[in-house]
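[1] Could you look at this predicted model? Sequence included:
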Amino acid sequence: MQPPIPIVIGTRGSQLATTQTGMVRDALQQHWGDAVEVSLEIITTQGDIDRQSLSQIGGQGIFTRQIERSLLRGSIDLAVHSLKDLPTEMDDDLVLAAIPPREDVRDVLVTRDGGALEELPEGARIGTGSARRQAQLANQRPDLHFVDIRGNVGTRLRKVYDGDADAVVLAAAGLRRLGLHDRISHYLDPLTVLPAPGQGALGLQMRADATEKQTYVAILDDQATHASVTAERAFLASLGGGCRSPIGAWARPEDEGLRVDGIVLRPDGTDPCRATRTGATEDASLLGTQLGDDIKASGGAALLVD
């Protein structure tokens, strides 16, 4: 009998990160049984240490870079990322081996009284550290005031219950994976508040030369999710990838093809520049790039901030 194939998964140490990584571990073990031996290694990232606002330290790679270095060193075999945190430019020696089925892409409000966006009082304080969320909500409700918050899901929820904010904006996916969906007061329409590229999806990253172990991980890939996030990430890359402008995108299967919506706007929610592309699923990357070109050609280039 062959010894099991060891697969060491690197993950951040937050409750959400370890929950998501545990889901991947369980899926691998369920499919392969005794053929694999899966273990987890906790890795501290810059984003876990530096508590400044993401707008100050820059969001690109701060939750993923240290994990990628562990991959490249060979101390782990697989990294499980929240795909929205993974920069569009990856090291040539790394690949996305699989993208499992996506969770709910929507952003949600958690409020003290369970009210929806339109029910919040004038001048309500909204907790979020995301420029994308702030800008799109300000576009809908210019009267809102935004409170910059960081921290894990529990910390953010306490901002509401302790009275520091009237509402906080979170990703539905994280709350659902943590079993906290009952805290959700209101789901934001994903066409009104477009999600971050890759939101709700996990990226399973490996070394490009680890071809044998890739075959074990590849079975977790979901083609529809993979195509959707490929289009979203191509859109983001076409706009500069690492820029700090508010950018949202949502791709999903439609009429046996793919539909992609994208937006870029000013941080205060003004001058939204929006476009849509549809096409064949196999052209996902091209669709995303073309969508970015459409946005830039219609005035979005002037809104992009490095």
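    Everything's here; your move.
[2] From here on, just use CA atoms for contacts and neighbour counts.
    Noted.
[3] Name the single longest helix found in this protein.
    In the chain, with assignment by DSSP state H, the single longest helix is helix 15-32.
[4] What strand or helix carries residue 110?
    strand 107-111 (DSSP states H and E).
[5] ok, then the element right after that strand?
    Counting by DSSP H and E, the next helix or strand C-terminal to strand 107-111 is strand 125-127.
[6] So for stretch 45-63, first residue to last residue, what's the gap.
    5 Å (C-alpha to C-alpha, to the nearest Å).
[7] Tell me which residues of it come out buried.
    Across stretch 45-63, burial judged by 16 or more other C-alpha atoms under 10 Å covers 45, 47, 54, 59-63.
[8] before we move on, what about stretch 149-166?
    149-150, 153, 156-157, 159-160, 165-166.
[9] what does that stretch rub up against?
    For stretch 149-166, contacts defined as C-alpha atoms under 8 Å, 6 or more residues apart in numbering pick out 14-16, 51, 53, 110-112, 120, 124-129, 147, 167-168, 174-175.
[10] Stretch 214-232 too?
    Residues from elsewhere that reach stretch 214-232 (C-alpha under 8 Å, 6+ apart): 27-28, 32, 97-102, 197-198, 201, 204, 206, 249-253, 258, 260, 281-282, 284-289.
[11] Is it possible to mark the buried ones in those residues?
    27-28, 32, 97-102, 197-198, 201, 204, 206, 249-253, 258, 260, 281, 284-289.
[12] which ones among these are found in helices?
    Reading helices off those with DSSP H, I get 27-28, 32, 284-289.
[13] Stretch 165-179: end-to-end distance?
    Terminal-residue distance, stretch 165-179 (C-alpha to C-alpha): 23 Å.
[14] how about the strands of the stretch 201-306 of the chain, start to end?
    202-207, 247-254, 257-264, 273-279 (DSSP state E, counting those that start in this stretch).
[15] any idea how far the shortest one is from the chain center?
    In this case it means strand 202-207. 14 Å (C-alpha atoms, centre = their mean, to the nearest Å).
[16] angle of that strand against helix 15-32?
    Interaxial angle of strand 202-207 relative to helix 15-32 (axes from the mean of the first three to the mean of the last three C-alpha atoms, to 10 degrees): 70 degrees.
[17] just checking, what packs against strand 202-207?
    helix 65-73, strand 78-82, strand 94-98 (3 or more C-alpha pairs under 8 Å, 6 or more residues apart in numbering; DSSP states H and E).
[18] In addition, the following structure is provided for comparison:
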Amino acid sequence: MQSKPVRIGTRGSALALAQAHETRARLMAAHGMSENDFEIAVIKTMGDQILDRPLSEVGGKGLFTKEIEDALLSGDIDMAVHSSKDMPTVLPEGLEISAFLPREDVRDAFISPKAKTLADLPSGAIVGTASLRRQAIVKRLRPDLEVVTYRGNVQRRLKKLADGVVDATLLAYSGLKRLGMEDVVTSVLDEDAFLPAVGQGAICIETRVGDAATGALLGAIHDQATAECLAAERAFLKVLDGSCRTPIAGLARLADRRLSLRGMILRPDGSEAHEMSGECDAADGVALGQRIGQALKERGGPGFLIG
């Protein structure tokens, strides 16, 4: 079907590779292709190399995508597979998100050898997480806990937990499921109490604008419901984000062509939070996301969003 292999760009972590392999498997099934029709190109990003500082201090989300996007723009790869929550809201000129795979479980997983749930942790226990959102929500729910920045891939974070560096950590349940590691999960956090990150659980595929051949391949595996939810969530985030270092959470759900969206902004120390929900026809999700983002921006007031 292809005169040369389709080149799929990805980060090199076990989770990133699992996502690239899932994309390849779906394309193979949809088009009757074989593994030989694809080449998976592992690209190291700055976010993979800087592990001693919070991402918000060194450039934010784009640190996980820039080198891969450079390879896409130069033609070294044909498509890039990303975790949607790692994607900046503004893409480089000439690139677009062409497809989303069906969304996995959006919830966060609590992992600890010392307690069954976040609520059960003893006062003063140390929770490690790299996410500003998770840090702020933990501090809001349990101000008596110590929360520390804790970076690295899934395996590295679990190793630190096993070594006693922290008493508990939080990871995306979707990533653990994709790695076949559900058994490490102590409990799964309810999305109502612990609102997920924008895009959590969703894999997106980025391509060059105007690449009709790659777009046609991806059209067969694109999940429209996920795309509509992510359009609303990303519109919400874009109003708030920029170079922002404020914890932000958001989740859209779609049922019977009605889209609901809940968004939240928090102080990094969890001392203050604002949230808002809305509902609309599926086709109006972007406008709803923008309205909720703007309303929360106004509700937080000057100085709430740290840029």
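    Cool, got the structure. This structure is a prediction, so every number in the text was calculated from the model and none was measured.
[19] ok so, going back, which of the ones in helices among the buried ones among the contacts of stretch 214-232 of structure 1 sit farthest apart?
    Greatest spacing in these, by C-alpha to C-alpha: 32 and 289 (37.0 Å).
[20] ok, back up a step: list the buried ones in the next helix or strand after the longest helix of structure 1?
    Per DSSP H and E, the first helix or strand lying C-terminal to helix 15-32 of structure 1 is strand 36-42. Buried residues in strand 36-42 of structure 1, counted by 16+ other C-alpha under 10 Å: 36-38, 40-41.
[21] Quick check: next helix or strand after strand 36-42 of structure 1?
    Past strand 36-42 of structure 1, the next helix or strand by DSSP H and E is helix 46-49.
[22] Show me how far that following helix is from its chain's centre.
    On C-alpha atoms, centre = their mean, the centre of helix 46-49 of structure 1 falls 17 Å from that of its chain.
[23] how close does that helix sit to structure 2?
    Superposed on structure 2, helix 46-49 of structure 1 shows a mean distance of 1.0 Å to its aligned residues (mean C-alpha distance after the TM-score superposition for structure 1).
[24] counterpart of that helix in structure 2, which residues?
    Under TM-score structural alignment, helix 46-49 of structure 1 corresponds to residues 46-49 of structure 2.
[25] residue nearest the centroid of structure 1?
    residue 84 (2.5 Å; C-alpha atoms, centre = their mean).
[26] Quick check: it vs residue 169 of structure 1, distance?
    Distance of residue 84 of structure 1 to residue 169 of structure 1, given as C-alpha to C-alpha: 16 Å.
[27] How about residue 259 of structure 1?
    For residue 259 of structure 1, the distance to residue 169 of structure 1 - C-alpha to C-alpha - is 25 Å.
[28] on that earlier part again, export the strands of the stretch 201-306 of structure 1 to a markdown table and tack on distance to residue 7 of structure 1?
    As requested, the strands of the stretch 201-306 of structure 1 are exported to a markdown table (distance: least, C-alpha to C-alpha, whole Å):
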| stretch | distance to residue 7 of structure 1 |
| --- | --- |
| strand 202-207 | 11 |
| strand 247-254 | 31 |
| strand 257-264 | 34 |
| strand 273-279 | 37 |
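[29] Could you measure from the nearest residue to residue 111 of structure 1 once chain neighbours are set aside over to residue 216 of structure 1?
    Nearest residue to residue 111 of structure 1 in three dimensions, chain neighbours excluded: residue 167, at 4.4 Å (C-alpha to C-alpha, 6 or more residues apart in numbering). For residue 167 of structure 1, the distance to residue 216 of structure 1 equals 42 Å [C-alpha to C-alpha].
[30] And for residue 9 of structure 1?
    Distance from residue 9 of structure 1 to residue 216 of structure 1, by C-alpha to C-alpha: 13 Å.
[31] One more: residue 210 of structure 1?
    Counting by C-alpha to C-alpha - residue 210 of structure 1 and residue 216 of structure 1 are separated by 11 Å.
[32] likewise residue 60 of structure 1?
    29 Å.
[33] now residue 85 of structure 1
    From residue 85 of structure 1 to residue 216 of structure 1 the distance is 24 Å (C-alpha to C-alpha).
[34] repeat for residue 188 of structure 1
    Counting by C-alpha to C-alpha - residue 188 of structure 1 and residue 216 of structure 1 are separated by 37 Å.
[35] So between those two, which is more surrounded?
    Shown here are residue 188 of structure 1 and residue 216; by other C-alpha atoms under 10 Å, residue 188 has more neighbours (20 against 17).
[36] show me what contacts that one?
    106-109, 117.
[37] overlap between those residues and structure 2?
    Contacts from the contacts of residue 188 of structure 1 that recur in structure 2, judged by both residues aligned by TM-score structural alignment, their matches' C-alpha atoms under 8 Å, are 106-109.
[38] which among those residues gets closest to residue 135 of structure 1?
    residue 107 (13.4 Å).
[39] shouldn't the closest one be in contact with residue 195?
    Yes: contact criterion C-alpha atoms under 8 Å: residue 107 of structure 1 and residue 195 qualify, at 6.7 Å.
[40] how near is the residue lying farthest from the centre of structure 2 to residue 37 of structure 2?
    Distance from the centre of structure 2 peaks at residue 3, with 33.8 Å (C-alpha atoms, centre = their mean). The gap separating residue 3 of structure 2 from residue 37 of structure 2 is 9 Å, by C-alpha to C-alpha.
[41] ok, which stretches of the stretch 101-250 of structure 1 are helices?
    Counting by DSSP state H, counting those that start in this stretch, one finds helices in the stretch 101-250 of structure 1 at the ranges 131-140, 153-161, 172-177, 211-217, 223-238.
[42] And the second one against structure 2, how far off on average?
    In the superposition against structure 2, helix 153-161 of structure 1 averages 1.2 Å from its aligned positions (mean C-alpha distance after the TM-score superposition for structure 1).
[43] That helix versus strand 107-111: what angle between them?
    Using the same axes, to 10 degrees: helix 153-161 of structure 1 against strand 107-111 is 50 degrees.
[44] CSV for the kept ones among the contacts of residue 188 of structure 1, including neighbour count and distance to residue 71 of structure 1?
    Output for these, formatted as CSV (neighbours: other C-alpha atoms under 10 Å; distance: C-alpha to C-alpha, whole Å):
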residue, neighbour count, distance to residue 71 of structure 1
106, 21, 30
107, 24, 31
108, 26, 33
109, 24, 36
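[45] so how far does stretch 3-16 of structure 1 reach from one end to the other?
    31 Å.
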